[in-house]
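J.: Could you look at this predicted model? Sequence included:
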Amino acid sequence: MGLLGLLVGLGLLVVFAFRGWSVLLLAPFAALVAALFGGEPLLANLTQVFMISAAGFLAQFFPIFLLGAVFGKLMDDSGAVTAVAGFMAERLGERRVVLAVVLAGAMVTYGGVSLFVAFFVIAPMARSLFRAAAIPRRLIPAAIVLGTSTFTMSALPGTPSIQNAIPMPFFGTTPFAAPGLGIVASLVMLATGLWWLRRAEAAARRAGEGYGEDTEDATERAAADELVRERATTAREFDPAELRHGQRSGAPSPVVSAILPLIVVVAVNLLMSLVVLPRLDVSYLAEPRFGSTSLAAVAGVWSVSVALTAAIVTTIVLNWTRLPALRQTMDAGANASVLPAVSVASLVGFGAVVASLPAFTAVRDWVLAIEGGPLVSLAVATNVLAALTGSASGGLTIALDALGPTYVELASRTGIDLGLMHRVAVIGSGTLDILPHNGAVVSLLAICGLTHRDSYFDIVMVGIVTSLLALVVVIVAGSVLGSF
């Protein structure tokens, strides 16, 4: 009965989340259903397992949600994201439209801009470019996914994405874990994704397909759609409803003022991770009032938080005159972080209840018994949980909450570098999460005025297939050569 309860709870979560029900209601309800089937005390599971685990997630990662959302909103309202996208389009021209869209998305998301901010700015630009180049608009979502939701989310060393931050407290790693393998994985994703998009574009030109009929107001309708909002908030760290608040600049930011904050994020993150924090005396962290913790458990979150703070200050200083409603803009960014953070925390609470049930022992044993070693079983665990929850961050946290200490022990016993574990876990979480019910996919299609039938196959090819291929390459290379 306990195992049946796990399946019923997961099924309820997936089905109703796909229908647009709030995960804030679904996650505790599904957790209690699983506990009920297992004959476990319901109120104790709600207050002592679900809520404590959800609160623990917020305590660890809310600063990244908050600072990332504020930075993204400032970049949006100052016209910086528009400037970066326009710069890439101008430099690459009509003959390389797809590449321009991919690189524009990659540049802003690797620089710390929230995914949904990038969606709402890059999608209108992509429509204009694809229309001028007579490329089918059904390929726009795939081009945006390749640039924003693959290698810059999970593979590029130092990426400030929440997914890259989640393994750090578990493994004691930094945002630059396994940098060489991360670069290799990024090249695999980018090269294979661009190859597929060029192939699809060429086939469409041979068939005389053209751009197609456009839906100009799709972006505005998506921003006001409550169903899109509910699905989006479990997928990434920005509440789309807040994009309408604040006040956007009437003109794009100068390119230098737009790009410099993105560079600051990467540079400060690198400096904090590899130079500043390792040299600090933080012995005080062992004191009970600081949680009796260690630098390894907090260094990653500290590095990303300082980097985003530095980028926020840089954005304000460089774009002061283009932020006419600074307080409203920052308020909107702060508000935009709350619902996604609490939604993902609720998924984590659900996972904690499931992991605490006696029936979960059978699931854990099955995962650890998967042939191929710890790296393969870790990749399978993060893939499956991200797919079921439709959330890379939620699935990854659930997997590491339940199995993280076990994988640390296995790594020590087998000689696997924890940086390699980190990179495999993050890339694994960013593959099968891009299933049809994923909030980012649903939102992006709505923003582009397209349906799953129009564009989902190409999203699968550039989002799932390329990431799975990169994951295989990282596991094989890491197993043979070790972490680098």
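T.: Done, it's in.
J.: rest of the way, CA atoms for contacts and neighbours
T.: Noted.
J.: For the stretch 1-150 of the chain, which segments count as helices?
T.: For the stretch 1-150 of the chain, the helices defined by DSSP state H, counting those that start in this stretch cover 2-18, 23-37, 42-44, 51-77, 80-92, 97-110, 115-133, 140-148.
J.: Out of those helices, flag the one nearest residue 178.
T.: Closest of the helices of the stretch 1-150 of the chain to residue 178 is helix 97-110, at 16.8 Å (criterion: CA to CA).
J.: Can you list the helices and strands that the closest one packs against?
T.: Applying 3 or more CA pairs under 8 Å, 6 or more residues apart in numbering; DSSP states H and E, one finds that helix 97-110 makes contact with helix 80-92, helix 115-133, helix 140-148, helix 151-154, helix 179-206, helix 255-271.
J.: same thing but 6 Å
T.: Judged by 3 or more CA pairs under 6 Å, 6 or more residues apart in numbering; DSSP states H and E, helix 97-110 is in contact with helix 80-92, helix 140-148.
J.: let's bring in a second one:
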Amino acid sequence: MLGVISIILTLVMLMYFAYRGVTVLVLAPLLAMLATILAGEFPALYAWTGMFMPAAAGYLQKYFPVFLTGAIFGKLMGVSGAAKTIAHFIAEKIGKDKAIYAIVIATSLLTYGGVSLFVVVFAMYPIGATLLREADMPKRFLPACIALGAFTFTMTALPGSPQYINTMPTVYFGTDIYAGTVLGILGSLIMFFMGTTWINVRAKKAMAAGEGYGDHPDEGFETAITDTAEEFVEAKLPGFGISFAPIILVFIINFVLTNFYFKSEAVMAKYAEYGGVNGTWSVVIALSVAIVLCLFTFREFIAQKNKTVFDGAVGSLLPVFNTASEVGYGGVIKSLAAFTTLKIGLIGIAMPAILKVAISSTVLAGVAGSASGGLGIALEVLGDEFMHMGINPEAIHRIMVMAAGGLDSLPHNGAVITLLSVCHLNHKESYMDLGFCTVLTPLVATLACIVFYLITGIV
């Protein structure tokens, strides 16, 4: 009984204090030790050094290359102005009367192209704010637009997404980033149309009631004003062609390596004695080549190349260590006898196995306040059980990732807090619409994909 209490109490504390802004680098090991003290099963210090650290180190070993290359690539795209060029190009072609679609599509293209979520947020804010202002649409819908494009289907559902959360299951299930192609496309369509429909309906209703863009004197709008159509043309930024080239390169290299090179018998045989082909290799190679291309093609737009690469590399450390810390906490929790009891209870519930996969992933993501953190814990503690349930590994991969992108976006989520801060808005003003797009919409899409899979067996 004490073991169950220790798990529930520390999970609640993890969520509460993370919401209050306490770093998980400190919070996770402290709560892991507290759980063992309450359960009375292991010495607290052993839990930290003998359980927490091996689990965290194992995560770093598997995923640090993805975080590192992704952060550097995103930094180069942001500093060079390439991300801004792409966003503005799409917004201009779609038109200001369709500002919501323009913001979502531009954001999703950058995210699917490998630009990190936080870089996308900063790149899209001035463009999105300008578009909504010119269309006189309420600014409070901007966080929902950016979040829908960055935190949902391009992060978790679209097959081939180079975002690191989509690479995580590959190591456990022997899949690749294109796993569950049909399920991923179905889920993406549901998220996109459900989310954009909601925002458009809400925006039109607000405008019909007389609400416009609003008065936002403290929004840092001097940045957004420089991104109007006329002044954008005069700015020294790379053209659309060379800005888009690195993203196309990531797509092509990912696809070729994943579907042809690493699936060839000769290559698989070559790496068989080293544990087989690692599912993250394709995206790491693709991002690395794209980094080289960025350094060459954007050389006149990046004043300090060494500093930019350094800043990108340093920028990868906090996200990867935050997630590893959450995985370390999960490594301690899964060692408690009470967790085995809870796990057996969950696995034994009379429901389709694929539904158990989704529920476990989204609940843990919600508690951790992080899609990648929750997914990391789920993979670490339940991955083996899922593989022995007789489910297609590709279905497990896609459903787990999509489900993790549901409850992860509760108010205490770090990306949500960052997005609202960048947009100079607060939870009261914008979270209802943001939450609909990033919590309810992914959960509906995941459930629809589960039903589709159970009926057809198609992945």
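T.: All right, it came through fine. These numbers come from a predicted model, not from an experiment.
J.: re the thing from before, please identify which of the helices and strands packed on helix 97-110 of the first structure is closest to residue 322 of the first structure.
T.: Residue 322 of the first structure sits nearest to helix 80-92 of all those, at 9.6 Å, using CA to CA.
J.: Could you list the buried residues of the closest one?
T.: 80-89 (16 or more other CA atoms under 10 Å).
J.: residue contacts, residue 405 of the first structure?
T.: By CA atoms under 6 Å, 6 or more residues apart in numbering, no residues touch residue 405 of the first structure.
J.: In the second structure, what residue corresponds to it?
T.: Mapped onto the second structure by TM-score structural alignment, residue 405 of the first structure lines up with residue 384.
J.: measure whichever residue in the second structure pairs up with residue 41 of the first structure to residue 31 of the second structure for me?
T.: Taking TM-score structural alignment, residue 41 of the first structure has residue 43 as its aligned residue in the second structure. Computed as CA to CA, to the nearest Å, the residue 43 of the second structure to residue 31 of the second structure distance reads 13 Å.
J.: what does residue 163 of the second structure give?
T.: 29 Å.
J.: swap in residue 370 of the second structure?
T.: 17 Å.
J.: Pick out whichever of the two has more residues nearby.
T.: Set residue 370 of the second structure next to residue 31 and count neighbours by other CA atoms under 10 Å: residue 370 wins out with 27 against 23.
J.: Correct me if wrong: the more buried one contacts residue 407.
T.: No - the pair residue 370 of the second structure and residue 407 does not pass the contact test of CA atoms under 6 Å, sitting 8.6 Å apart.
J.: OK, contacts around residue 155 of the second structure?
T.: When contacts are counted by CA under 6 Å, 6+ apart, residue 155 of the second structure touches residue 163.
J.: Aligned to it, what sits in the first structure?
T.: In the first structure, the residue paired with residue 155 of the second structure according to TM-score structural alignment is residue 153.
J.: From residue 105 of the first structure, how far off is that match?
T.: The gap separating residue 153 of the first structure from residue 105 of the first structure is 11 Å, by CA to CA.
J.: Mind telling me what residue 340 of the first structure corresponds to in the second structure?
T.: Aligned by TM-score structural alignment, residue 340 of the first structure pairs with residue 319 of the second structure.
J.: ditto for residue 137 of the first structure
T.: Residue 137 of the first structure maps onto residue 139 in the second structure, by TM-score structural alignment.
J.: nearest residue to its match other than its sequence neighbours?
T.: Computed as CA to CA, 6 or more residues apart in numbering, the closest residue to residue 139 of the second structure that is not its neighbour in sequence is residue 213, at 5.2 Å.
J.: And what about the corresponding residue of the first structure for that neighbour, helix, strand or coil?
T.: Using TM-score structural alignment, the partner of residue 213 of the second structure in the first structure is residue 211. Of the three states, residue 211 of the first structure takes coil under DSSP: H, G, I helix; E, B strand; the rest coil.
J.: Pretty sure residue 211 of the first structure sits against residue 140.
T.: No - Residue 211 of the first structure lies out of contact with residue 140 (CA under 6 Å); the separation is 10.4 Å.
J.: So which of these two has more stuff around it?
T.: Neighbour totals were compared for residue 211 of the first structure and residue 140, and residue 140 leads with 28 against 19 (other CA under 10 Å).
J.: how near is that one to residue 79 of the first structure?
T.: As defined by CA to CA, residue 140 of the first structure lies at a distance of 22 Å from residue 79 of the first structure.
J.: Many thanks, I have nothing further to ask.
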